[in-house]
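> could you look at this predicted model? Sequence included:
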Amino acid sequence: MRYLSTRNAGPGSAAYSFEDVLLAGLAEDGGLFVPETLPALEQAALRGLAGLPYAEVAARVVGLFAGEAFEAADLRRLTEAAYGAFRHAAVAPLVQLDERLWLLELFHGPTLAFKDLALQLVGRLFDTVLARRHEHVTIIGATSGDTGSAALAACRDRAALDIFMLYPHGRISEVQRRQMTTVDAANTHAVAIEGTFDDCQDIVKALFADRALRQELNLSAVNSINFARVAAQIVYYISAGLALGAASGRAISFSVPTGNFGNVYAGHLARAMGLPIERLVIGTNANDVLARYLTSGTMSLAPVVPSLSPSMDIQVASNFERLLFELKGRNGTAVANDLTVFRETGVLAADDQGWRRASQLFAAHRVDDAATLATIADTYRCSGVLIDPHTAVGVAAARANMSEETDTPMIALATAHPAKFPEAVARASGIQPPVPEPLADIMERRERVTMLPNDFAAVRGFLRRHARRPRPNRGAA
């Protein structure tokens, strides 16, 4: 399996191995990695996965993308270690809300969010490859809430890496913040930036564009820009689909609370591989740049609006570049040109063909805070299930896109445990969500955090002062 950059895919372009993609995170030209060819899952292959434990499905699916980088037995060992400590035996169980609507619970990992399903595995992949190469990396990432805690938990105490997570000060929930700032490990750093999540992402991209720094610190990423994370997220779409009959050809649909586009993009790849997905619904909050693109064909920046679903308070969806690469016929030059215009003008206009194609691939629905609260309340009243605000966006979008003309089941992704957002859940339902064990004493733990201005130079200097220096840098494959 080989990979290309979304900004450099012409004749003679460099191709990268899975190991290179894992460790680099972002291509040197600023593009995102995508598979040269997408592996196929025919119906016979889906039948072969049906009924297997989640860890086994993960080993087989991720193995399709890892190619020769990992032996099958090694991947099974890593997936069993990654998911063995999850609090539910099924890892990602389905809960039925009504006749055709299901919740896919993705919050049974150590930090109570869907990011754990990818990052618990990705952290172990890093460990294995770094030991094999005798290397050290410095991981830098931006988080709108849940990625940060999941990444720090997955990477803590790993000798071959340091990790720095940037988050927008005052724009995430207290539980989300404390899940990052109370990680007590010498190789982990929570950094509060005086700005928005998009500001944090811009700083991370600028750090990766600094070639001298990238080489000095051997920079890497575990955000969803890292394709290894996307590959691991494909697994739960397949697992959920199989549970509802996809192996026999039964169609299913998914509704995905969406901010940075990585989660729903994994569903898009699962469908392209052969999973019979009828509809992929994007649920957005008031920061509805993706919904506006799908309805108008134009992506235009607007100020970030704080919402009850802060992990989705995003205007620049980094993973959209991967879809844009497809819509542009895998023309990396066209992608780079479009993104340059977007940076300069704040507007990205699709051509008619690209817009029509995107609208065929995805539906979208905007859910404001009032509708979010109403959905939390309605879901609890009708089913007795408490959901967090992000999940509520997905459920509301699912209900808005369920047709009476089909019996296709709709699966809404439950992306975070309600206890991570107790104020919003209690406000909507009148019920204080029960506190799971990982959060039992989080308000008493000591916080470790560095506050920095929204300034590239300040963050760069902090990294250089606190990151351990790696061994000689790797080369491209």
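Thanks, I have it.
> C-alpha only now, for contacts and for neighbours.
Noted.
> quick one: secondary structure of residue 241?
The three-state label given to residue 241 by DSSP: H, G, I helix; E, B strand; the rest coil is helix.
> ok, residue 302 next?
Classified using three-state DSSP, residue 302 is coil.
> same deal with residue 268?
Once three-state DSSP is applied, residue 268 turns out helix.
> quickly find the element holding the closest residue to it other than its chain neighbours.
With Cα to Cα, 6 or more residues apart in numbering as the measure, residue 280 is the residue that lies nearest to residue 268, at 7.4 Å, once sequence neighbours are left out. With elements taken from DSSP states H and E, the one containing residue 280 is strand 277-284.
> what packs against that strand?
When contacts are defined as 3 or more Cα pairs under 8 Å, 6 or more residues apart in numbering; DSSP states H and E, strand 277-284 packs onto strand 252-257, helix 262-273, helix 289-296, strand 363-366, helix 389-400.
> contacting residues for residue 137?
For residue 137, the contact set (Cα atoms under 8 Å, 6 or more residues apart in numbering) comprises 23, 160, 161, 162, 217, 218, 219, 220, 470.
> please enumerate the strands of the stretch 51-200 of the chain.
For the stretch 51-200 of the chain, applying DSSP state E, counting those that start in this stretch gives strands covering 94-96, 101-105, 137-142, 161-168, 188-193.
> tilt between the longest one and strand 137-142?
By that I understand strand 161-168. Here strand 161-168 runs at an angle of 10 degrees relative to strand 137-142 (axes from the mean of the first three to the mean of the last three Cα atoms, to 10 degrees).
> so which residues of the stretch 351-477 of the chain form strands?
Read by DSSP E, counting those that start in this stretch, the stretch 351-477 of the chain holds these strands, from start to end of the chain: 363-366, 410-414, 450-452.
> so which bits of the shortest one are buried?
Just to be clear, that refers to strand 450-452. By neighbour count, with 16 or more other Cα atoms under 10 Å as the criterion, the buried positions of strand 450-452 are residue 452.
> and the comparison structure, right after this:
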Amino acid sequence: TSGDTGGSAIRAVESLGSSSRLGLVVLLPVGRVSAYQRVAMTTSQCDRVRVASVTMDSDQLDDVIRTATLQRQRRTADGDQCDGTLLCTQNSANWGRVLFQIPAYFYAYFSATRCIGQQVQFFVPTGGCGNLTAACLARAMGLPIATCAANNQNAAAHQLISEGRFLPRPSVCTTSVAMDIANPYNIPRLLSLLAGSRSRAAELSRRFDSKQPVELTEQERAKLANLGVSSFVATDADCQATVVKAHSELGYLACPHTACALLPALEPSSADADKVADSTGANSGANLAPPRVVFATAHPAKFADLYRARGLPTAPAETAAEALERLSRLPERCLSWESDSIDDCVAKLHGLIDHLLAQSLSA
């Protein structure tokens, strides 16, 4: 997890009760989540949950989880693992999560306009690009939307959208921690929507997976433009200023991730908004200014320190501080892994999963 999914997954597993055989392993990057996010994960007392704090960034942990998942699938296929165990991931590397984000665009579209055929512009905080992929699929299904991928300083989606190329690089730390992803694992899914053949899609995916530069053809860039996608990059200073602006002008306390998307959405002369055009061929609503919808990412309670530093209330009525204090009184159950390679971390992950399986089978 880069900050949000881990805590949500833990609460889901805890809610299933002691009779469930579903186990959960959460890997979090050391020093790259907020204090509230960390204790929300490390203080779980559920016996079917294991949390490990790893000296890697979120991109590296994505590689770890993907490698471990594929290895265990091969073991099952080869007959080396015959206990019926299924392994999946809860972040948007799991296609199911992207699939269930698509209806959110339809719901938001029909909530934002009563004029069917009018275009609606979405501003989406973008990290792993799962939500962006869902937007592109909704558009491909016929929904008349345009999407602005709002990036923090890691700007991986911005590079692909604005320049037609992708160059792997290390991630940088920002206050929008869950978006500190420089090599989004959904980029190959976006590329597959643009490729004209299976062989081209496979080639683009191989280049991304092997950390090689990816260059789009002119035709592929045109397909991306036809999906109604634009991009925006917000600096850390921009995000924090937008948090203050949103509170003072709208009375809304935005998390730093949401602020990345609010910044272009609140700009009345936004170049992205000016580019929006009705491409559906429908006459109704063609002359109306497109409604704007911002997807909010995280609950503001997770970022109380950011708000206090800027003289803003924590969210809401000091509940963040109270929750943090309550969680801090609980004993932490967290492994500390110092891993200097993907293979080393994968081996540790396999060992932890095997331990959970043995515990489950003996219960």
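Looks like it came in fine. In this text, all values refer to a predicted model and were calculated from it rather than measured experimentally.
> mind checking the TM-score on these two?
Once superposed, chain against chain, the TM-score is 0.83 (TM-score structural alignment, normalised by the length of structure 2); 327 aligned residues with a Cα RMSD of 2.4 Å.
> re earlier: list the contacts for the residue in structure 2 that the residue nearest to residue 268 of structure 1 lines up against?
Taking TM-score structural alignment as the alignment basis, one finds that residue 280 of structure 1 is matched in structure 2 by residue 147. By Cα under 8 Å, 6+ apart, the residues touching residue 147 of structure 2 are 121, 122, 123, 124, 132, 135, 228, 229, 230.
> now residue 147 of structure 2: how far from residue 175 of structure 2?
As defined by Cα to Cα, to the nearest Å, residue 147 of structure 2 lies at a distance of 23 Å from residue 175 of structure 2.
> with residue 137 of structure 2 instead?
In this view, residue 137 of structure 2 and residue 175 of structure 2 are 29 Å apart by Cα to Cα.
> tell me the counterpart of residue 221 of structure 2 in structure 1.
Using TM-score structural alignment to pair residues, one finds that residue 221 of structure 2 aligns to residue 355 in structure 1.
> shouldn't its match be in contact with residue 297?
Yes - using Cα atoms under 8 Å, residue 355 of structure 1 makes contact with residue 297 at a distance of 5.3 Å.
> please tabulate the contacts of residue 137 of structure 1 in CSV, including the columns distance to residue 72 of structure 1 and neighbour count.
Supplementary listing: these in CSV, determined by distance: Cα to Cα, whole Å; neighbours: other Cα atoms under 10 Å:
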residue, distance to residue 72 of structure 1, neighbour count
23, 20, 24
160, 24, 21
161, 25, 26
162, 28, 29
217, 31, 22
218, 28, 24
219, 28, 25
220, 25, 23
470, 29, 19
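> mind listing which of these are in helices?
Using DSSP state H, the members of the contacts of residue 137 of structure 1 that fall within helices are 23, 217.
> between the contacts of residue 137 of structure 1, which is closest to residue 228 of structure 1?
Within the contacts of residue 137 of structure 1, distances to residue 228 of structure 1 taken as Cα to Cα reach their minimum at residue 23, with 9.3 Å.
> give the contact list for that closest one.
Neighbours of residue 23 of structure 1 in contact, by Cα under 8 Å, 6+ apart: 126, 137, 220, 221.
> grab the nearest non-local neighbour of residue 196 of structure 1.
Computed as Cα to Cα, 6+ apart, the closest residue to residue 196 of structure 1 that is not its neighbour in sequence is residue 168, at 5.0 Å.
> count of neighbours near the closest residue in space to residue 149 of structure 2 that isn't next to it in sequence?
Distance criterion Cα to Cα, 6+ apart; nearest residue to residue 149 of structure 2, sequence neighbours excluded, is residue 231 at 4.5 Å. Neighbour count of residue 231 of structure 2, defined by other Cα atoms under 10 Å: 22.
> and the equivalent of residue 231 of structure 2 over in structure 1, what does it touch?
Taking TM-score structural alignment as the alignment basis, one finds that residue 231 of structure 2 is matched in structure 1 by residue 364. Residue 364 of structure 1 makes contact with 281, 282, 283, 284, 290, 291, 294, 397 under the criterion Cα under 8 Å, 6+ apart.
> now the strands of the stretch 351-477 of structure 1 as JSON lines including distance to residue 144 of structure 1?
As requested, these are arranged in JSON lines below (distance: least, Cα to Cα, whole Å):
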{"stretch": "strand 363-366", "distance to residue 144 of structure 1": "19"}
{"stretch": "strand 410-414", "distance to residue 144 of structure 1": "17"}
{"stretch": "strand 450-452", "distance to residue 144 of structure 1": "16"}
